[in-house]
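In: A predicted structure for the sequence below; I have some questions about it.
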Amino acid sequence: MTTISLRADCANCSALCCMALAFDRSSLFAIDKPAGEPCPNLDACGQCRVHDQRADLGFGGCIAFDCRGAGQRATDLFRAEGGWMKNPALIGPISRVFSDLLRVHDYLSLLEQVEAFDLSPGERDTLAELRMVLERDDASHAEVKAAQGQIDTFLKSLRSHVEAKR
């Protein structure tokens, strides 16, 4: 099994953050945009027409956002089907997968930080088992949900490690 990259790679993503996520007009976003609709600043190839001007135009939220690699992972899962720009019927499914992967990658990021702790062999085994579930592309929504509950419990059990780092 390949370790999942937790670095965003926009060049290998199909602009999922610009389509799947909602924007609420605020200091971070100049517009309201519902989830599942492409940002009006996307061109036909999925490139941002205002990329170099995002901060000036009120899109600081775009600059600050980090999917931790969930975008390219979701894009890869749907690449064979042509992606959402060529096949709009994929907007719903890829948006749901992207949303799930955002949470998964947040948890993977937490587990990556835990790897620096002085863990017991049993804790290292638990960490490896939890990562394995989250890194599987074929893990069901129910399996990921169950793993998230287990991760929450595992992270709480590591309180002494966190306090030792202070």
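Out: Looks like it arrived, so ask away.

In: Only C-alpha atoms from now on, for both contacts and neighbour counts.
Out: OK.

In: three-state assignment of the closest residue to His161 other than its chain neighbours?
Out: Closest residue to His161 apart from its sequence neighbours, by Cα to Cα, 6 or more residues apart in numbering: Phe117 at 6.4 Å. For Phe117, the assignment made with DSSP: H, G, I helix; E, B strand; the rest coil gives coil.

In: Included below, for side-by-side comparison, is a second structure:
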Amino acid sequence: MSETLRGDCANCFGLCCVALPFARSADFAVDKSSGEPCRNLRDDFRCGIHTRLRPSGFSGCTVYDCFGAGQKVSQITFGGVSWREAPETAHLMYEVFPVVRQLHELLRYLTEVLALPAARPLHDEAAEALARVEELTRGTAYELEKLDVAAVRARVNPLLLQASALVRAAAGGTARNRRGADLIGARLRGAKLRGADLRGALLIAADLSGADLSLADLIGADLRDADLSGADLTGALFLTQPQLNAARGDAATLLPEGFERPSHWAGRC
């Protein structure tokens, strides 16, 4: 995956640590409102507890990724001038950041489509869509603030669905449709889910240990605290690093190329 679609904290003004709100919970140790800098944000815009977020009660931070939107908003949209240097731009910057984050998520999915051999019939259309979305991300702050992101997603989603169908049709598995299914806490140990449609499925705390999830569509699936120990996620479609970070796994979990094994997973190599 392109480095431009990965968060680069060194070139960001700590936007996820300021713009986004969070509530005291199992994921966050404190309450924080939108526009309020996190108490752990340093003067250099880096996190003061980055290496110990989980034991410090901020596990929610470890499952977030801006997909590169932070550095684009910081360095391109606002020309490298931070909200500390120009406080009058702060509110607009905080409004624009989540918009660009959603656009960058679409760029990430479209980039994946272009890398899927089975989706070759859609590559020209995907390339055109990617160019259009990329152009939107480079609009002015005022254009981005007013952008109808839902409409952009609605135009891109059919293409993602078609790409998923092409890949899963070639999977040779059960290709079960569990789209949006409520599978919270489900016992799916060793389940044969190769090529399954799990878009938006609620898999919170599900037991997927030893399950075959190869070539399954996992776009938007909620994997919080799901057990992926020994599961096969080879070629899983539209999977993101934050989804893996939210789950549990081990050294035997098979991951798609380009993904990092989360540091909190048991037996991580």
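Out: Structure's in. What do you need? Note that the coordinates shown come from a computational prediction; the quantities given were computed from them, not determined experimentally.

In: Just give the TM-score of the two.
Out: Counting by TM-score structural alignment, normalised by the length of the first structure, the TM-score of this superposition works out to 0.81. Behind it: 162 aligned residues with a Cα RMSD of 2.7 Å.

In: what's the helix or strand where Glu95 of the second structure lies packed up against?
Out: For Glu95 of the second structure, the host element (DSSP states H and E) is helix 90-114. Counting contacts by 3 or more Cα pairs under 8 Å, 6 or more residues apart in numbering; DSSP states H and E, helix 90-114 of the second structure is packed against helix 69-72, helix 123-137, helix 141-146, helix 149-169.

In: I'd like those helices as TSV, with mean neighbour count and distance to Val30 of the second structure appended.
Out: Listed next are those as TSV, based on neighbours: other Cα atoms under 10 Å; distance: least, Cα to Cα, whole Å:
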stretch	mean neighbour count	distance to Val30 of the second structure
helix 69-72	27	23
helix 123-137	17	32
helix 141-146	16	28
helix 149-169	17	30
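
In: okay if I get the ones you listed as CSV plus distance to Thr4 of the second structure?
Out: What follows is these, written out as CSV (distance: least, Cα to Cα, whole Å):
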stretch, distance to Thr4 of the second structure
helix 69-72, 9
helix 123-137, 11
helix 141-146, 19
helix 149-169, 20
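
In: so what's Glu135 of the second structure up against?
Out: By Cα atoms under 8 Å, 6 or more residues apart in numbering, no residues touch Glu135 of the second structure.

In: Aligned to it, what sits in the first structure?
Out: Matched across to the first structure, Glu135 of the second structure falls on Val133, judged by TM-score structural alignment.

In: between the helix holding Glu95 of the second structure and helix 123-137, how many degrees?
Out: 170 degrees (axes from the mean of the first three to the mean of the last three Cα atoms, to 10 degrees).

In: what's the first-to-last distance across stretch 68-85 of the first structure?
Out: 22 Å (Cα to Cα, to the nearest Å).

In: Which positions in it come out as buried?
Out: Arg68, Gly69, Ala70, Gly71, Gln72, Arg73, Ala74, Thr75, Phe78, Gly83, Trp84, Met85 (16 or more other Cα atoms under 10 Å).
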